[in-house]
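# dropping the sequence and predicted coords here.
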Amino acid sequence: MIRTVHALSRSPGLRAAAPLSRALSSGKTLDVRSPSTGELLQTVPSVTAAGARDAVRAAAAAQSAMAAMLPAEREAALLRLAAALEARSEELALTMAREAGKPLREARGEVAYSLGFFRWFAGEARRNYGRTIPTTHVDRRLWTIRQPVGLCALISPWNFPLAMLARKLAPAIAAGCASVMKPAEDTPLTALILAEEAARCGIPPDAASLLVCSRDDVAEVGEVLATDPAVKKLSFTGSTAVGKQLASWASGTVKRVSLELGGNAPAVVFRDADIGKAAAAIVASRFRNSGQTCVCTNRVLVDASVAGQLTDAMAELIDGLVIGDAADERTDVGPLVNERAAASAASFQQQALDAGARPVVGGRGRVSAAGGVRRVGDAPTAEFDPDDGTTFFEPVLLVGASPGMRCVAEESFAPILPVTTFDVEAEAVELANHASAGLAAYAFTRDLGRALRMSEALEFGMVGVNEAVISTEVAPFGGIKESGTGREGAAEGIDEYTEVKYVAVGGV
């Protein structure tokens, strides 16, 4: 639905996406900049609410053709889309690294993760079963069928610019739903590549369209997608506050809503845990994408008797993390996505320090990566320049954290890792569950009984035991409490895009 203008960046490996099905011209454009360098990567057309309404009408007109596709045709389309994206995997990863600040190695992993959803739901297109119900009368037959819910609005965040759309678009296609996709304003370039290939994969024209809009217009565009009666389902991944607003708007037309919102994941480490493995898992989880993932460890709760041992092990690992340009192969920790994120991280850290937390490693806050990559434990290569357009923030490990600190009570979405101690299991459970969010939680123990108790007692939609990176296309992803509703991935993922119809036939 959106056609990009020519790339303005001189950086190699980043090119303009080819034109899509048609353009929605508002006369506005959106500049996409690199948080690693501050450079302008590309300028793309930006739509307003009027363009969103046009896109909804076009996609609604494509719904009947989308629903008429045979399951085998949907499967074939998804497999073609996966193959096309795989052929552009390095381009996708580099685009993601440049516009989102995601380290290149992580970006490659996200591409592979995303392809799994298209391939998984290709199979689910053939397994979208109804069921036969034993009859209540001798002359009556009862059964159910699953049908597409209808046109879907898919709104995705910047931290996983390909994967979050893949988790939504793949089941929508598999179920026979047309879609209007809206990527985040910071990261439209990755989504443009996806939309370009989706338009070529064999689904009807306008059945997988894309809306790119600026921050000035995002609220009005979101309101159109949430309130238009032609949209039958809204799927949103992002902040809890925005999710609540969208759900409120969507209630006016009683449309299906799926929300994957914020988290505040605890990692609970017991005295019988393998401390080395726990430290490695927590550090890998916390500092993925510079701490900007909804399921990454946001706070550590550790048995006081092994707190020093765990802290030392984590500090050694954090000390060796490499900060630098996300497009550099050596980088472990890239920049935060934009200036607002960097300012927020600084606020979280300063509040914790003012409240008595102490940095064990890191703690210098905003830093510069000028001059190349560097380890956290090394001195900065240059003083931070607030005008250089970069948004690097040094990873920090904080001890002496308490439940009242913002970095413990709230999701910081930053490379900040606070550590709190506990004495008994019941206290650990209480501290872990003392949060309005309930997306993911992690527990580390070699006691089987404790592992089972924690998996049941933790009030979260997903629990990892002795694992802290648990997302996969074959398992349901989602949270409870204020972390949202619905599930993505697995067999449950396609259910979110279908309606169950009950059929009763009499006079048999």
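Looks like it arrived, so ask away.

# use CA for all of it now, contacts and neighbours both
Will do.

# and the helix or strand hosting G464, what does it pack against?
Using DSSP states H and E, G464 maps to strand 462-465. With contacts defined as 3 or more Cα pairs under 8 Å, 6 or more residues apart in numbering; DSSP states H and E, strand 462-465 has these neighbours: strand 440-444, helix 448-457.

# and here is the other one:
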Amino acid sequence: MKQFIKDKTFINGQWIESSNGQKFLVKNPATGEILAEVPCCGEIETDLAIEGAKKAQKIWEKTTASERSEVILEIYSNILKKKDDLAEILTREQGKPLSEAKGEIEFAASFFKWFAEEARRSYGKTIPSAQKNCRYLTVKKPIGVCAAITPWNFPIGMLARKIAPALAAGCSVIIKPAEQTPLISLAFAQIIDDLKLIPGLVNILTTDNETTPVVGKLLCLSSDIRLISFTGSTDTGKWIYRHSSENIKKLSLELGGNAPFIVFDDADISLAVQGLINSRFRNAGQTCVSANRIFIHKDIHDKFIAELKDKVKKQIKVGNGLDKETTMGPLIDEKAVEKVRNLLDDALAKKAVIELGKEDIRDIKGQFFPPVILSGITPKMDIYHQEIFGPVISIIKFSEENAVVDEANDTKSGLASYIYTNDIKRVSRLSDGLAYGMIGVNYHAISAPEIPFGGVKESGLGREGGDIGLEEYQDIQYICLGI
């Protein structure tokens, strides 16, 4: 693993320090251990990355789809070969259990495999013409240099979801990882370096939170960058939107969620309980598609909570992600702990009932937050409206289908939603009624490289994954051919 821990960043095929010599610390959220000091890139490094990416773009866009496919498959293969080392780095800097980290490495690799295959299937069209002396054609062309701004919760999964389609489309990429988790991005850069790809094809700009707005604004304002793909908060997404309007660049934004999880009285309760546990406590609840507001039909409300409490007690073991028995790691930093605690305090002050975790929350140590179950949640509570990003289940009792759909839609977000029912007609009605980009029906794990991942309303723009995910990185050119 140590050979992948880098103290330099990767720009234009070179491992370099920042020009001003500034660095920032990367810490293990479970132990506080300092893992590395990495360069704090600024304006000079951003300009170098853009210039390197521009030069690489001119070469890479001329490669054939078959050539790009072969390169991307090599990346896929090398990620899997180094899975154990990469997973350990991920657990150490992000905190998630090692089993989840290995799952994320495999998830990341799957995007390179999928888009290696999709690169060869990027078809244009011949359009029937109304004129006898013309032929109408369209071709898909790489959009140009792209920037990918990735989050800390799935730092290599989201990196892969952005880089793989960009490379497949014929685009060079600049990656700006989150301050908390740059090491896994630099480890990925080592894989790129080992493959001796075109210098500047993949670049990494490591920054701390203070410098991020400076680098982000440069990426937004650069006319050389034709697309920015961002996963993160809605507020930051709006900031990118505003600054990118200066040169009308294309945006792919995967922003915040407030996912409803609706369980009807005809549902398989055990299936729904397990789906909720898997969704809510994965990565300690720090996922954008995590079940956030849990709507339980009044006729099964008490039974559902009883089974949920029993299974959470048996299944969730909080601890260091490197310990084999751990099933849930720490929150990413102290700020995250404070946010979840404030949401919890507000809900309890407004008469929410704590079903599980009452004793544990009195003795929170470090960034380890215990699993908590709340019932009696109302719209007066902050937790009803905000993305929790922590291991707290907030339960709302409902009785009528139309009313629960209205409640589920009562949010500015529209990323993921979940329904549990055995009534196929109800599934059809709710699919029409729920204002969300994705719906999981009797199933919680909705992410995959083959599907168009994304939301509506303030949850973002565009889609990642699937054949649509490739088109995000392409321009369509129309050709009118006189004959």
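Happy to help now that I have it. Just so it is clear, the model here is predicted, and its values are computed rather than measured.

# any idea what the TM-score comes out to?
Superposed pair, TM-score by TM-score structural alignment, normalised by the length of structure 2: 0.96. Supporting alignment: 477 aligned residues with a Cα RMSD of 1.4 Å.

# quick revisit: in structure 2, what residues pair with the strand holding G464 of structure 1?
Strand 462-465 of structure 1 lines up with residues 438-441 of structure 2 when matched by TM-score structural alignment.

# excluding its backbone neighbours, what's nearest P418 of structure 1?
Leaving aside its chain neighbours, P418 of structure 1 sits nearest to L398 (4.6 Å; criterion: Cα to Cα, 6 or more residues apart in numbering).

# so that neighbour belongs to a strand, correct?
Yes: judged by DSSP: H, G, I helix; E, B strand; the rest coil, L398 of structure 1 forms part of a strand.

# that one -> structure 2?
With TM-score structural alignment as the criterion, the equivalent of L398 of structure 1 in structure 2 is L374.

# what of E124 of structure 1?
In structure 2, E124 of structure 1 lands on E118 (TM-score structural alignment).

# aligned to E185 of structure 1, what sits in structure 2?
For E185 of structure 1, the residue aligned by TM-score structural alignment is E179.

# and the closest residue to that match other than its chain neighbours, how far is that from C41 of structure 2?
Nearest residue to E179 of structure 2, sequence neighbours excluded (Cα to Cα, 6+ apart): D208, at 4.9 Å. Separation of D208 of structure 2 from C41 of structure 2 (Cα to Cα, to the nearest Å) stands at 8 Å.

# one more: D194 of structure 2?
Counting by Cα to Cα, the gap from D194 of structure 2 to C41 of structure 2 is 23 Å.

# between the two, tell me which one has more neighbours.
C41 (27 against 11; other Cα atoms under 10 Å).

# and the more buried one, what does it touch?
S18, S19, Q22, L205, T206, T207, T211, V215 (Cα atoms under 8 Å, 6 or more residues apart in numbering).

# what subset of the residues you listed is buried?
S18, L205, T206, T207, V215 (16 or more other Cα atoms under 10 Å).

# got the contact list for N209 of structure 2?
E179.

# so the equivalent of it over in structure 1, which of the three states?
Matched by TM-score structural alignment, N209 of structure 2 corresponds to R215 in structure 1. Here R215 of structure 1 is recorded as coil under three-state DSSP.

# do you know how far R215 of structure 1 is from D186 of structure 1?
9 Å.

# what's the overlap in contacts for those two?
Counting by Cα under 8 Å, 6+ apart, nothing touches both R215 of structure 1 and D186.
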